[in-house]
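K.L.:
just a sequence and a predicted model for now, questions to come.
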Amino acid sequence: MIRRIGLAILVIVAALGIVAWNTEPPRLLSWADAAVGGGRGAELVGDAIPFGTTGQTLDVWRPSATSATARLPVLIFWYGGGWVHGDRRAYAFAARAFARAGFVVVVPDYRKVPGVRFPAFVQDGAQAVRWTRDNVGRYGGDPGRIGVSGHSAGAYVAAMLTLDRRWLRAEGVDPRVIKAAAPMCGPYDFFPFDKRRSIDAFSGAKDGPMTQPIHFARADAPPMLLLTAGNDVQVGAHNANNLTARLTALGAPVEHRDYPGLSHENVAMALSVPFRGKAPVLANTVAFLRRTLR
């Protein structure tokens, strides 16, 4: 009997190991976050909702027991993955964190390399903003108080939609619908393309500078908080430094907050309950969004 129990335990451990081995780290983090209470105080109220014209879907989260007639501030969050990997459900830990802080959170999917190249993922992002403007009121969100955020490649999408007004206008959306942006560890000034991910994602772009968020810095940009990691080896520090300097020179409201000792991945991880002690990423972002979306 003891030998059978021991064998059963070994089988379970092996099975869990196989699952973990074949699962992307963000999804594992979402599972761990839920296991230690990350889901308390937040609820998924919209699951795999279709939006746009390319078959993409999004999730909607909000604080638990929120009335449908509430008018809470809204955050659209795009996940990272080098324009190649990622999906909305794997980043449930981020959505729950902001929902528990009092936001209605929209997490959209978007098309990825190698199936598409720029500007497909930005266009998908613009369609997600349009859906949010038109529908978030049904979930207790205020369409007049929409902020955007994202990590890495998702931060690029958030920054482009905040600064380059072409994409929202193409969807019939007033660019001023975005009231604040808090992108995390994003590439904003990376032309000419010298890394495999950016070469793959932006090959075929006819005008390289027109793919760069920094190219569209403007004095009337909404308030931006750029969050970076001191030990980020994936996205160079010059991206946030240069965009901050450009916006500041133009007189636009911008803040830059760096977290020394953190890696590129650590900034996103710090949104989860298990790793929240790494740095006050969540607290700083929430404070900024509350102030700018009040």
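P.N.:
Yes, it's here.

K.L.:
CA only for contacts and neighbour counts going forward, please
P.N.:
OK.

K.L.:
going by residue numbers, what spans are strands in this protein?
P.N.:
Shown for the chain, the strands assigned by DSSP state E span residues 42-51, 56-63, 72-78, 104-108, 141-151, 178-184, 224-229, 254-259.

K.L.:
need the residues that contact the longest one.
P.N.:
When you say that, I think you mean strand 141-151. Contacting residues not belonging to strand 141-151 are listed as 70-80, 103-104, 132-134, 136-137, 155-158, 162, 177-186, 268, 289, 293-294 [CA atoms under 8 Å, 6 or more residues apart in numbering].

K.L.:
try this one next to it:
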Amino acid sequence: MILLAALLPGAAHAVSMMDPFNIPAAMDGGTARVGEGIAYADGPRHKLDVYAPEQRGAPAPVVFFIYGGGWSRGDRADYQFVGRALASRGFVAVIADYRLVPEVRYPGFLEDSANALRWVQDNIAAYGGDPNRLFLAGHSAGAYNAVMLALDPSFRREYGVTLPILGVAALSGPYDFYPFEYFEVQEAFGQAPSPEGTQPINLITAEAPPMYLATGTSDPIVRMQNTERFADRLRAQGVWVTTQYYEGFGHMEPVIAMGALWRWRMPVLDDMVSFFQRFGAFPSGVPYLAVAPDAPEMLPDSIAPTDEIIRRLNEMFQPIEE
């Protein structure tokens, strides 16, 4: 009933299409939002949330997750399920809002992400995080932001970020989409003085951190060939790349599957955590692993509407590249 209500136009309690993935029963237990609405700069879009395991001992590795939305929409509250998913595996997770088009255009949203990363550098130890075990992650436009923070050191230098980035996990991200063919991309990047310089594929050096790149093979927004080209160029520069192609899935499915409600559809969370583990997330042991549910023999009626929600979410996006 809750899931169906979220699909109804004008439902009083349904603030977002993402609500069904963020109800308590749909998120991982044993986790807590230990910081909410924390200001990392002045302004309503300069706030962040912090998630952590309820049981905390030694400092934990940190994941700075950046959500997508075509650089023109999105809210940190929509991704509580991601923060709690990462916290369930032993990470301290930070999800920050950033200014959107048309309030800002490139590089404003990247500057905000770098500014929030400076907050992480200065403050995350107080929330149980180890700033020396930092990983970036993102989905869609957020994957672009995460990769750009890793590849272009000028954004980190501008805000005095000196933390080492041990790895980047990018889901359904655009990395090679110039020339700008579509309106949403033109609005975000069309005024950039050097359009080629906005493209991650053009900024790769041998100093880039290891990257995990995942995408659905049926993504109509950012085709999987975008990931393939980027991965090939990274490997040519000697950068470690792990790629995952989830057969038959589209644009939103990989990030939705991080949450407990849809995790049985694909192992994206396990794949991401395994990548982080390979590059030092838990050097003294193994991370806590929540049990990933098996696919049910028959799809419960209470879950069936999620397919319709995800279809509608995918329809909200314009293609990013030809």
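P.N.:
Alright, I've got the coordinates. Predicted model, so just to flag it, every value in this text is computed and none were measured.

K.L.:
for the second structure, which helix is longest?
P.N.:
helix 108-123 (DSSP state H).

K.L.:
ok, and for that one, which residues are buried?
P.N.:
Neighbour counts over helix 108-123 of the second structure (16 or more other CA atoms under 10 Å) mark 108-121 as buried.

K.L.:
could you do stretch 229-249 of the second structure as well?
P.N.:
For stretch 229-249 of the second structure, the buried set under the neighbour-count rule, 16+ other CA under 10 Å, comprises 230-231, 233-234, 239-246, 249.

K.L.:
and the strands of the first structure: which comes nearest Arg96 of the first structure?
P.N.:
When those are compared by CA to CA, strand 42-51 sits nearest Arg96 of the first structure, at 5.6 Å.

K.L.:
give me the mean distance between the closest one and the second structure.
P.N.:
Overlaying the second structure shows strand 42-51 of the first structure at a mean distance of 0.4 Å from the equivalent residues (mean CA distance after the TM-score superposition for the first structure).

K.L.:
wait, isn't Phe191 of the first structure in contact with Pro213?
P.N.:
No - assessed by CA atoms under 8 Å, Phe191 of the first structure is found out of contact with Pro213, at 10.5 Å.

K.L.:
more neighbours, the two?
P.N.:
Set side by side, Phe191 of the first structure and Pro213 show more neighbours around Pro213, with 23 against 15, by other CA atoms under 10 Å.

K.L.:
how about that one, what's its match in the second structure?
P.N.:
Aligned counterpart of Pro213 of the first structure in the second structure: Pro200 (TM-score structural alignment).

K.L.:
just list the residues touching that match, thanks.
P.N.:
Residues near Pro200 of the second structure by CA under 8 Å, 6+ apart: 144, 147-148, 151, 175-176.

K.L.:
identify the farthest-apart pair in these.
P.N.:
Based on CA to CA, the longest span within those runs between Leu151 and Asp176 and measures 13.6 Å.

K.L.:
and for the residue mapped onto Val94 of the second structure from the first structure, the neighbour number?
P.N.:
Matched to the first structure by TM-score structural alignment, Val94 of the second structure sits across from Val106. When counting by other CA under 10 Å, one arrives at 26 neighbours for Val106 of the first structure.

K.L.:
hey, where'd the helices end up in the stretch 151-294 of the first structure?
P.N.:
Secondary structure of the stretch 151-294 of the first structure (DSSP state H, counting those that start in this stretch): helices at 153-163, 166-170, 196-202, 238-250, 264-269, 281-292.
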